[in-house]
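> Sharing a sequence plus its predicted fold:
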Amino acid sequence: MSRSNFLERLAERPLLADGAMGTMLYARGFGFDECYDALNLKHPEVIVDIHRQYAAAGADILETNTFGANAFRLAAWNLESSAAELNMRGVELARQAARDVRADILIAGAVGPLGVHLAPLGNISREEAYRAFYEQIGALAEAGADLLILETFSDLAELEEALRAAKAACNLPVVAQMTFNREQRTFMGVTPLQAVQVLTPWRPALIGANCSTRPAALLS
């Protein structure tokens, strides 16, 4: 499948993405003390089944189970050295489910925040953030993702480093999403307008919002 297929299809009609992975895993008995990304290796059959259900429900896009599969988040489980493997496996499992249901489903490599604060609020430099995102995104692209979804970001600087890494690691379409509260601010105080102004020069395929508030609030 052409990697430009995402934008071509989006130009024709809205595309329906899947729903949350973490919620589904929790409903199946996996607690919050579990590394959900590691389930790509420990319980791949569960991940494939969830993907398959979303595909059967009509999803045009399946997001990989890799939201937290970066070295900083994985370090909490001493799995930082497995970042590339977990991301590649995540793409493979989503692709397997797509083949089982409908071959034209697009696979989106899911990339979330690092789970640590960048300087000056934290001790992580922008360069360290860039390297972590580059490792994750490079693995997603190498495994054959059709696009990337950078999602649930609150810090513009962190999202910029993810975009910089995506531009350096691959040529995939990138969706850049931040999460806003009811006052239309991110946790770091970023407004939607500020997000658009900062992110536009990076030329992502789409700029959007996800999580935190209801659909009506996201629409506004």
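Everything's here; your move. Residues are numbered from 1 along each chain as shown.
> all contacts plus neighbour counts: C-alpha atoms, from now on.
OK.
> Okay, helices next: where are they in this protein?
Remark: helices assigned in the chain by DSSP state H are 5-12, 22-27, 39-42, 44-56, 71-74, 83-101, 126-142, 156-169, 192-199, 215-219.
> What residues does the one residue sitting closest to the centre of the chain make contact with?
Closest to where the C-alpha atoms of the chain average out (Cα atoms, centre = their mean) is residue 110, at 2.1 Å. Contacts for residue 110 (Cα atoms under 8 Å, 6 or more residues apart in numbering) come out as 63-67, 148-151.
> so how far is residue 13 from it?
According to Cα to Cα, to the nearest Å, residue 110 and residue 13 sit 22 Å apart.
> now do residue 106
The value you get for residue 106 to residue 13, if Cα to Cα is used, is 14 Å.
> Of these two, which one has the most company?
Using other Cα atoms under 10 Å, the more surrounded residue of residue 106 and residue 13 is residue 106, with 24 against 8.
> Assess the claim that residue 190 and residue 157 are in contact.
No - between residue 190 and residue 157 there is no contact under Cα atoms under 8 Å: 10.7 Å.
> tell me the contacts of the residue nearest to residue 187 when sequence neighbours are not counted?
The spatial neighbour of residue 187 that comes closest, neighbours along the chain excluded (Cα to Cα, 6 or more residues apart in numbering), is residue 154 at 5.5 Å. Residues counted as contacts of residue 154 (Cα under 8 Å, 6+ apart) are 178-180, 186-190.
> In TSV: those residues, plus neighbour count and distance to residue 25.
TSV is the format used below for the contacts of residue 154 (neighbours: other Cα atoms under 10 Å; distance: Cα to Cα, whole Å):
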residue	neighbour count	distance to residue 25
178	27	23
179	23	22
180	25	24
186	21	26
187	14	25
188	11	28
189	15	31
190	17	30
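> also this one, for the comparison:
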Amino acid sequence: MSFTLPWLHPDRAEKLAQALRERILIIDGAMGTMIQRHHLEEGDYRGERFADGYDHAHVHGEACGHDLKGNNDLLLLTRPDVIAGIHTAYLEAGADLLETNTFNATSVSQADYHLEHLVYELNKAGAALARQCCDAVEAITPDKPRFVIGVLGPTSRTASISPDVNDPGHRNTSFDELRATYREAIEGLIDGGADTLMVETIFDTLNAKAALFAIEEVFDARGGRLPIMISGTITDASGRTLSGQTAEAFYASVSHSRPLSVGLNCALGARDLRPHVETLSTVANSYVSAHPNAGLPNAFGEYDETPEEMAATLHEFATAGLLNLVGGCCGTTPAHIRAIAEAVRGLPPRRLPAELELAA
């Protein structure tokens, strides 16, 4: 394992570590929610590059005659102005960390659009665009560094659960397939300038383990590493991930990677997420993060929790000493992030167990 390798960006790693010691850091909010507000059409997703059904920027000119609308990661290449505008809005709202628009930038997810050949390019572009936005804002406020989180989404496949109720032993992917899928994405995120890598919205811990294994392979090959962030998803009132783990069991399963932070995001609103974040705060030797949804979806699939309501709940998290990093997932906007940033401003971050022992 590459735990003894040096940081790839030691100055950035130290700035992040220093910021985490000083205050609760703010992660940005939802990307998909904000993209929907632009009411983009097929032409926006195609841009000039894919306008007539072919990828003319690629040496083989792959056919892209199927619909591309909905492939939000592709906007990094065809409408980077939209993604940059969303990134900047979150930074102006108070975000310390930007998540790259690469949630579905893996070969598994891009296969739905027959664009697997773009995986490295999408991830590199996603990290580079977020880096550009962070640097622009940081130049104005150099005393407050901003950081790029290279996002690795869960993919639409699960390595430990059968997709067929009539065949419990069936799997539509494997550990090695996922490992290869993630590796290409990781290379792009690092080359694009990510400060950290986050394996997020984890519903199947075996998927996450494949991503973490691929991360360590890339670190070993490069002779250096980045901080790793991990964020799981409690899927419902059962208090477990889709693959059946409680928050405590989930942490035990991924702690071998010595992550910078472990947290929870998506599926639940802040109030319902509270007991599970509290569990993580009790057991984790890492920093703890939370970026919940803006409540639960209504009958139309929309999220109704206001910035003020969500911020008030997360203020309670912070005053209880549960948080090191906090932001928003589905349904959240820059208004939510601004309210959350204000709600936790000046409150001390959760202290790591090692710090508590020293204080005692």
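Looks like it arrived, so ask away. A quick note: this is a predicted structure, and the numbers were derived from the prediction, not measured.
> I'd like to know which of the contacts of residue 110 of structure 1 are buried.
63-67, 148-151 (16 or more other Cα atoms under 10 Å).
> which of the residues you listed lies closest to residue 7 of structure 1?
Taking Cα to Cα as the measure, residue 7 of structure 1 lies nearest residue 148 of those, at 12.2 Å.
> per the alignment, the closest one corresponds to what in structure 2?
When structure 2 is aligned by TM-score structural alignment, residue 148 of structure 1 is paired with residue 197.
> What are the neighbouring residues in contact with the nearest residue to its match once chain neighbours are set aside?
Spatial nearest neighbour of residue 197 of structure 2, chain neighbours left out: residue 150 (4.6 Å); criterion: Cα to Cα, 6+ apart. The contact partners of residue 150 of structure 2, by Cα under 8 Å, 6+ apart, come to 99-100, 102, 127, 189-190, 194-198.
> Okay, the alignment partner in structure 2 of residue 40 of structure 1 and residue 109 of structure 2: tell me how far apart.
By TM-score structural alignment, residue 40 of structure 1 lines up with residue 76 in structure 2. Residue 76 of structure 2 is 15 Å from residue 109 of structure 2, where distance means Cα to Cα.
> rewinding a little: what lines up with the residue nearest to the centre of structure 1 in structure 2?
Checking TM-score structural alignment: residue 110 of structure 1 goes with residue 151.
> Pull up the gap between the residue nearest to its match when sequence neighbours are not counted and residue 130 of structure 2, please.
Counting by Cα to Cα, 6+ apart, residue 151 of structure 2 lies nearest to residue 198, which is 5.0 Å off, once chain neighbours are set aside. According to Cα to Cα, residue 198 of structure 2 and residue 130 of structure 2 sit 14 Å apart.
> same check, this time on residue 136 of structure 2
Counting by Cα to Cα, the gap from residue 136 of structure 2 to residue 130 of structure 2 is 10 Å.
> neighbour count winner among these two?
The neighbour count for residue 136 of structure 2 versus residue 130, taken as other Cα under 10 Å, is higher for residue 130 (28 against 14).
> quick one: contacts for that one?
Per Cα under 8 Å, 6+ apart, neighbours of residue 130 of structure 2: 84, 87, 98-100, 148.
> what does it align to in structure 1?
Per TM-score structural alignment, residue 130 of structure 2 is aligned with residue 94.
> relative to helix 247-254, how tilted is the longest strand along structure 2?
Longest strand of structure 2, by residue count under DSSP state E: strand 261-269. If you take axes from the mean of the first three to the mean of the last three Cα atoms, to 10 degrees, strand 261-269 of structure 2 sits at 140 degrees to helix 247-254.
> Identify the residue range in structure 1 corresponding to strand 261-269 of structure 2.
So strand 261-269 of structure 2 sits over residues 206-214 in structure 1, by TM-score structural alignment.
> and for the matching stretch, what are the contacting residues?
Applying Cα under 8 Å, 6+ apart, the contact partners of stretch 206-214 of structure 1 are 151-152, 174-182, 196, 199-200, 218.
> Try it again at 10 Å.
7, 20, 149-153, 173-184, 186, 192, 195-196, 199-200, 215, 218-219 (Cα atoms under 10 Å, 6 or more residues apart in numbering).
> chain center to it: distance?
Relative to its parent chain, stretch 206-214 of structure 1 has a centroid offset of 12 Å by Cα atoms, centre = their mean, to the nearest Å.
> for stretch 186-201 of structure 1, same thing?
Centroid separation for stretch 186-201 of structure 1 versus its chain: 18 Å, with Cα atoms, centre = their mean.
> what does stretch 275-286 of structure 2 give?
For stretch 275-286 of structure 2, the distance to the chain centre is 19 Å (Cα atoms, centre = their mean).
> Aligned to residue 172 of structure 1, what sits in structure 2?
Under TM-score structural alignment, residue 172 of structure 1 pairs with residue 226 in structure 2.
> again with residue 189 of structure 1
Counting by TM-score structural alignment, residue 189 of structure 1 corresponds to residue 244 in structure 2.
> Return the distance of its match relative to residue 204 of structure 2.
Here residue 244 of structure 2 is placed at a distance of 8 Å from residue 204 of structure 2 (Cα to Cα).
> quick one: common contacting residues for those two?
Residues touching both residue 244 of structure 2 and residue 204 (Cα under 10 Å, 6+ apart) are 161, 250.
> so who does residue 100 of structure 2 touch?
Residue 100 of structure 2 neighbours (Cα under 10 Å, 6+ apart): 31, 73, 76, 83, 87, 123-131, 148-152, 189, 194, 197-198.
> ok, now which ones touch the counterpart of residue 83 of structure 1 in structure 2?
In structure 2, residue 83 of structure 1 lines up with residue 119, judged by TM-score structural alignment. Residue 119 of structure 2 sits next to 73-74, 102, 104-111, 125, 181-182, 184-188 when contact means Cα under 10 Å, 6+ apart.
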